[in-house]
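Peer 1: Next comes the sequence, and after it the predicted model I'd like to discuss.
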Amino acid sequence: MNQEIKQCIQILENGGLILYPTDTVWGIGCDATNETAVKKVYTLKQREDSKALICLVANDAMLERHVEKVPEVAYDILDLATKPTTIIYDNPLGLAQNTIAQDNTMAIRVASDKFCQYLINKFKRPIISTSANITGDPTPRSFNEIKDHILKGVDYIVNLQHDKKNGPPSSIIKLSNDSTVKIIRE
């Protein structure tokens, strides 16, 4: 695993794209602070850049560095969640502008997968996590269902867990600073 993390960090630091197993599905990732790298993700997925992406952080401390104010209820939601949960926060900080939605929000998930946690900790920056498919196509249920266009479009494919079936996609909750909670995806 250490060799895979080293390889990923080298690619991420150079603005490249990785294909990696997450706590939910196989994801396309890049440095969430690098606008040029994020643009490559939109291009590969054939996705409009007006549709915001999810980014992963390694822990609560990293989350707090990239959100102006994490509402207290967010910690309760994350502690009580029974599956990976992505929360959309107001006023993200230090992320590429093209990752941020037009309403100045960002979808962020604290990674629960050990590989993702180690990778993000070593990289010291959030990474993008978006499903490994062209926008509009079904999300691949396993590595073997990822189409050639995606496989050839990334700079590095993590050589771990190729036999793993995807878990369910994360829940998505929009949590405003005024404590308004809206469930986007259960």
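Peer 2: Noted; the coordinates are in hand. These figures come from a predicted structure and were not determined experimentally.
Peer 1: okay, CA-based contacts and neighbour counts for the rest of this
Peer 2: OK.
Peer 1: Tell me which residue is most central in this protein.
Peer 2: Ser129 (2.4 Å; Cα atoms, centre = their mean).
Peer 1: and that residue, that's in a strand?
Peer 2: Yes - assigned with DSSP: H, G, I helix; E, B strand; the rest coil, Ser129 falls within a strand.
Peer 1: Pasting the second one now:
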Amino acid sequence: MINIPNIQQLITKLKQGKTIIYPTESVFGLGCDPDCKIAIYNLLKIKKRSWKKGLILIAADYTQLIRYIDDSNLSKIQKERAFSTWPGPITWVFPARINNCSHWLTGKFSSLAIRITCFEPIKHLCLEFGKPLVSTSANLSGYPPAKTLKEVYKQFGYKIPIMHKNVLGRPNPSEIRDVITGKLIRK
């Protein structure tokens, strides 16, 4: 029998440094506490992903991201570029606040990818947790991202706690753009 955790059980797992799986706008995501290096390390190990690539933080609102990014040198136009798409499925790469941001999050970069979600289940999860979540697609490296619970179980089995909600239904993972240049990084 599958144990279907409620939101408080998922929060408890996050606070214990565990990885969880949750639906996003287009695919299921693997997530953990962005302030727990062991949790990030384990998430990368589960996914079989190199730390060098960096990760995304997904949040309920901008205030949850302030401690991880440095927006002090961004112009009003650069900030408006990102804010005009949020909340929503666009991920923006911001300069990282290096003192507060582990290399496990940024990878080999001095920047951090961030997104403010409009998807209520994740927004609620971030608000209840009190901070953003690490967000990377739920798939083993080299495999397609899981879009259904069946695909999640096929790739990861039944050991990782899962938020049992459907993905929002967008056809592709979030677009990624650079906040400084506006350049498209991933379509």
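Peer 2: Ah, there it is. If you're wondering where the values come from, they're calculated on a predicted model, not measured in any experiment.
Peer 1: Next, the TM-score between them, please.
Peer 2: Here the TM-score for the pair of chains, by TM-score structural alignment, normalised by the length of structure 1, is 0.85; 179 aligned residues with a Cα RMSD of 2.3 Å.
Peer 1: The residue nearest to the centre of structure 1 -> structure 2?
Peer 2: Aligned by TM-score structural alignment, Ser129 of structure 1 pairs with Ser135 of structure 2.
Peer 1: those helices in structure 1, which residues are they?
Peer 2: Ranges of helices in structure 1, per DSSP state H, are 2-13, 35-45, 60-65, 72-80, 114-123, 148-153.
Peer 1: Could you check the angle the longest one makes with helix 35-45?
Peer 2: In terms of direction (axes from the mean of the first three to the mean of the last three Cα atoms, to 10 degrees), helix 2-13 of structure 1 departs from helix 35-45 by 100 degrees.
Peer 1: Which strands or helices does helix 2-13 of structure 1 pack on?
Peer 2: strand 18-21, helix 114-123, strand 156-157 (3 or more Cα pairs under 8 Å, 6 or more residues apart in numbering; DSSP states H and E).
Peer 1: Could you tell me how many residues sit around Phe129 of structure 2?
Peer 2: 18 (other Cα atoms under 10 Å).
Peer 1: list the contacts for the closest residue in space to it that isn't next to it in sequence?
Peer 2: Distance criterion Cα to Cα, 6 or more residues apart in numbering; nearest residue to Phe129 of structure 2, sequence neighbours excluded, is Ile11 at 5.9 Å. By Cα atoms under 8 Å, 6 or more residues apart in numbering, the contact list for Ile11 of structure 2 reads Leu125, Glu128, Phe129.
Peer 1: And Cys8 of structure 1, by the same measure?
Peer 2: Ile18, Leu119, Tyr156, Val158.
Peer 1: With Gly167 of structure 1 instead?
Peer 2: Per Cα under 8 Å, 6+ apart, neighbours of Gly167 of structure 1: Asp23, Thr24, Val25.
Peer 1: filter those to the buried ones?
Peer 2: Buried subset of these (neighbour count, 16 or more other Cα atoms under 10 Å): Asp23, Thr24, Val25.
Peer 1: Make TSV out of these and add distance to Thr86 of structure 1.
Peer 2: Supplementary listing: the buried ones among the contacts of Gly167 of structure 1 in TSV, determined by distance: Cα to Cα, whole Å:
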residue	distance to Thr86 of structure 1
Asp23	11
Thr24	11
Val25	13
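Peer 1: and of the residues you listed, the nearest to Ala61 of structure 1?
Peer 2: Nearest to Ala61 of structure 1 among those, counting by Cα to Cα, is Asp23 at 19.1 Å.
Peer 1: nearest spatial neighbour of the alignment partner in structure 2 of that closest one, skipping sequence neighbours?
Peer 2: Matched to structure 2 by TM-score structural alignment, Asp23 of structure 1 sits across from Glu25. Using Cα to Cα, 6+ apart and skipping the chain neighbours, the partner closest in space to Glu25 of structure 2 is Leu168 (4.5 Å).
Peer 1: can you pull the contacts of the one you found?
Peer 2: Shown in contact with Leu168 of structure 2 (Cα under 8 Å, 6+ apart): Pro23, Thr24, Glu25, Ser26, Phe119.
Peer 1: Find the nearest non-adjacent residue to the fourth one, please.
Peer 2: Computed as Cα to Cα, 6+ apart, the closest residue to Ser26 of structure 2 that is not its neighbour in sequence is Arg170, at 4.5 Å.
Peer 1: cool, the second one as well?
Peer 2: Closest residue to Thr24 of structure 2 apart from its sequence neighbours, by Cα to Cα, 6+ apart: Val167 at 5.4 Å.
Peer 1: ok, the nearest residue to Gly153 of structure 1 once chain neighbours are set aside - how many residues close by?
Peer 2: Nearest residue to Gly153 of structure 1, sequence neighbours excluded (Cα to Cα, 6+ apart): Leu44, at 6.4 Å. Neighbours of Leu44 of structure 1 under the rule other Cα under 10 Å: 20.
Peer 1: Quick check, Leu44 of structure 1 in contact with Lys152.
Peer 2: No - counting by Cα atoms under 8 Å, Leu44 of structure 1 sits too far from Lys152 to count as a contact (9.8 Å).
Peer 1: Having no further points to raise, I will conclude here.
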